[in-house]
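[1] got a predicted structure plus its sequence, pasted below:
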Amino acid sequence: MAACVFLFPSARCLFDEPLQVTMTRLKPNQEVELRASATDEKGKCFRSWAVYRADHAGQVDLSRDAPLRGSYRGVQPMGLLCSITSEVSHKYFLKTQALSPHQVNLSVHDRDLLLTQETNHRCILGNGVQRQTVTEAGFTGVLFTPPGPGPFAALLDLCTFLSEKRACLLANKGFVVLSLSLYSDPKVDRDTELHLDQYEEAVLYLLRHAKVGSAEVGVVARSKAADVALSLAAFVRGVGAVVWINGCCANVEVPLFYRQRQLLPALRPDMSKIIKTDSGAYLLKPATPIPCSEAHLQTVIPIEKASAQLLFVASGDDLHWDSAAFMEQMVERLKLHGKNNYEAILYPGAGHLLEPPFSPFIVSSFHGVAKTAVLWGGEASAHVAAEEHLWKKIQEFFRANLKCDANQAKVN
């Protein structure tokens, strides 16, 4: 009988759902190579591989068996999917659009002989979730609404560059989610200053939405967008919960304005301190100072003004900037002001790019603002585990802190 590869529960699933991969009808103790490949939205091909030895029954189960060699080590059921990389250095797997699934082709080989193959369709847009582009006074974004009348809790997903993936996956869980980017709108110049007003308009838009039942909005953001999320909570009404992921405790890069008045000057990186590594990618972490000196204190966001519940998430191996130190400074500031509206999580082996679970792990890629290849940090297995844990934590946090009459959001 011919060899088979099975994908359980189905070859078609949601992007953030784990997959059990098994190979059957092999010879006892046969060594086979399982290969994975996927093409991103720029047409770049990413690949991974691993060699396994079948058991006495001629079976391999990735949830049980570690590879003998390959792109990942140890027992990791999703290790092959998370370890796909480009043959070209410093490439980011670009998957930002929600309408098309992330397709991973799996093939089983005995040396050069193809034994069997299957395709995993990892959908971002769940059944019944509606996607629409929203253009309002001051902002353009993408809105995702769950099926049914609601009411649902509302989330604002702030991205440095527009990506629909996280927003849509959260909508699958029963949230109304609006995705906005800081830098993707070509009509807006944010290289010199940033204005909170457009994000306030986004908050108000969500609170007016017919399906929204929460009295306040949750905000989730990473990197530069995370300090904007904190500023929203500190200066704008209507924000009830914030998930800050590997951001800064200060207003980074450009001055922040609100209602035609400057709120905060910019904490500017010193690019003379970046380090070029042997791989050709730069280490940016030394460039952004910890804002402890008198010269930098005015850039620090006064988060003690925020009434929102705050979830701080930092990676211990973040090589973009020292997010763990920034988190520690925020915690100390809140303690100093007698505040206890926060929770802090440190993921020791994770890197900067914490994504929804089962995303390809990216060590380095082109930085859209720095305009060069940079190191993001992270040890693969620790980073992947952190993403899986954080994803459930985000859902639990928003469900607990955004009260809704009939909140249908569920953690899966």
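    Right, received. Where do you want to start?

[2] use CA for all of it now, contacts and neighbours both
    OK.

[3] and residue 391, how far is that from residue 147?
    Separation of residue 391 from residue 147 (CA to CA, to the nearest Å): 21 Å.

[4] what do you get for residue 235?
    As judged by CA to CA, residue 235 and residue 147 stand 33 Å apart.

[5] and the comparison structure, right after this:
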Amino acid sequence: MAATVSVEPAGPCCWDEPLRIAVRGLAPEQPVTLRASLRDEKGALFRAHARYCADAGGELDLARAPALGGSFAGLEPMGLLWALQPDRPFWRLTKRDVRTPLAVELEVLDGHGPEPGQLLARALLERRFLPPGVRRQPVRAGRVRASLFLPPGSGPFPGVIDIYGVGGGLVEYRASLLAGHGFATMALAFYDFEDLPKEYGDIHLDYFEEALCYMIEHPQVLLMPFI
């Protein structure tokens, strides 16, 4: 019987959604190496790998089987994703366009050798950053430059402002994913974006107050009382 990779949930899913990865059709206690890889929006390659042994029935379930070494060790069901490292030194995995997914390739290779063994099975995962039903609204109000992500439904929803700008620009992926969990989330740019200040040191704090006022006045944002 040929080896196969099983991923649950099957089909496209969100980047922050846990996966259950299993391999079936292996020989009893067969040593294998699992390898994950993806290319970011600029084509940079990220990879991770781990060594495993199948159980007596020829099955490997990453929720039950500890990794024996590689990019990580121990029981880490999602290790092949969180351990992804760039081939290019000091490169960060970021997602600028949340409307498009990233494709993660999973490969099952025979053995634990330093050189890749025979390819036994592979699967391609589509990991999305815009959850189903989440609405993305560009915000250009006064000086505020942002994107507002609203969960499915009419709301109102608890509001969150995500201020994250390593390197400047508008970073949306954390806000878009958080909206999938029921929060109206604003991804707020604060420098080096459109007509905002180019340098970090030129930021005025009342800019953030203006963003807060926008959220308070938005009809689909729920005001939470302080206790």
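    Cool, got the structure. Remember, it's a predicted structure, so these values are computed and weren't measured experimentally.

[6] ranges for the strands of structure 2?
    With DSSP state E as the criterion, structure 2 has strands at 4-8, 13-14, 20-24, 31-39, 45-53, 60-61, 85-86, 102-110, 119-128, 135-141, 144-150, 157-163, 184-188, 221-222.

[7] now, of those strands, which is deepest in the fold?
    Comparing these by mean neighbour count (mean count of other CA atoms under 10 Å), strand 184-188 comes out on top with a mean of 27.

[8] give the buried residues for stretch 64-80 of structure 2.
    Across stretch 64-80 of structure 2, burial judged by 16 or more other CA atoms under 10 Å covers 65, 66, 67, 68, 70, 71, 72, 76, 77, 79, 80.

[9] can you check stretch 83-103 of structure 1 too?
    Quick answer for stretch 83-103 of structure 1 (16+ other CA under 10 Å): 83-86, 90-93, 95-98, 101-103.

[10] on that earlier part again, distance to residue 211 of structure 2 for the strands of structure 2 - can I get that in JSON lines?
    Listed next are those as JSON lines, based on distance: least, CA to CA, whole Å:
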{"stretch": "strand 4-8", "distance to residue 211 of structure 2": "39"}
{"stretch": "strand 13-14", "distance to residue 211 of structure 2": "27"}
{"stretch": "strand 20-24", "distance to residue 211 of structure 2": "39"}
{"stretch": "strand 31-39", "distance to residue 211 of structure 2": "34"}
{"stretch": "strand 45-53", "distance to residue 211 of structure 2": "35"}
{"stretch": "strand 60-61", "distance to residue 211 of structure 2": "46"}
{"stretch": "strand 85-86", "distance to residue 211 of structure 2": "35"}
{"stretch": "strand 102-110", "distance to residue 211 of structure 2": "30"}
{"stretch": "strand 119-128", "distance to residue 211 of structure 2": "27"}
{"stretch": "strand 135-141", "distance to residue 211 of structure 2": "9"}
{"stretch": "strand 144-150", "distance to residue 211 of structure 2": "6"}
{"stretch": "strand 157-163", "distance to residue 211 of structure 2": "8"}
{"stretch": "strand 184-188", "distance to residue 211 of structure 2": "8"}
{"stretch": "strand 221-222", "distance to residue 211 of structure 2": "13"}
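
[11] show me what contacts residue 2 of structure 1?
    By CA atoms under 8 Å, 6 or more residues apart in numbering, residue 2 of structure 1 lies in contact with 25, 26, 115, 116.

[12] what's the closest non-adjacent residue to the first one?
    If I follow you right, that is residue 25 of structure 1. Among residues not flanking residue 25 of structure 1 along the chain, residue 3 sits closest, at 4.7 Å (CA to CA, 6 or more residues apart in numbering).

[13] and the helices in the stretch 151-300 of structure 1, which stretches?
    Using DSSP state H, counting those that start in this stretch, the helices of the stretch 151-300 of structure 1 run over 165-172, 197-208, 224-235.

[14] where in structure 2 does the shortest one fall?
    Structural correspondence for helix 165-172 of structure 1: residues 173-180 of structure 2, per TM-score structural alignment.

[15] now what about that stretch, what contacts it?
    Contacts with stretch 173-180 of structure 2, where a contact means CA under 8 Å, 6+ apart, come from 14-16, 95-98, 129-132, 134, 136, 149-151, 162, 185-187.

[16] pull out the buried positions in stretch 391-399 of structure 1.
    Residues 391, 394, 395, 397, 398, 399 are the ones in stretch 391-399 of structure 1 that count as buried (16+ other CA under 10 Å).

[17] okay, and which of those residues map to helices?
    Judged by DSSP state H, the buried residues of stretch 391-399 of structure 1 include 391, 394, 395, 397, 398, 399 as members of helices.

[18] surely residue 156 of structure 2 touches residue 224?
    No. Applying CA atoms under 8 Å as the test, residue 156 of structure 2 and residue 224 come out as separate, 10.9 Å apart.

[19] more neighbours, the two?
    Taking neighbours as other CA atoms under 10 Å, residue 156 of structure 2 and residue 224 compare with residue 156 leading, 17 against 10.

[20] if I look at the alignment partner in structure 1 of that one, how far off is residue 119 of structure 1?
    Using TM-score structural alignment, the partner of residue 156 of structure 2 in structure 1 is residue 151. Here the criterion is CA to CA. By it, residue 151 of structure 1 lies 37 Å from residue 119 of structure 1.

[21] also residue 47 of structure 1?
    Distance of residue 47 of structure 1 to residue 119 of structure 1, computed by CA to CA: 14 Å.

[22] check residue 364 of structure 1 too.
    Using CA to CA, residue 364 of structure 1 is found at 27 Å from residue 119 of structure 1.

[23] what residues are up against residue 170 of structure 2?
    96, 146, 187, 188, 189, 190, 193.

[24] specify which member of the residues you listed is nearest to residue 38 of structure 2.
    Using CA to CA, residue 96 comes nearest to residue 38 of structure 2 of the contacts of residue 170 of structure 2, at 15.4 Å.

[25] go ahead and confirm the closest one touches residue 172.
    Yes. The criterion here is CA under 8 Å, and residue 96 of structure 2 meets it with residue 172 at 6.8 Å.

[26] what does residue 26 of structure 2 correspond to in structure 1?
    Match for residue 26 of structure 2 (TM-score structural alignment): residue 26.
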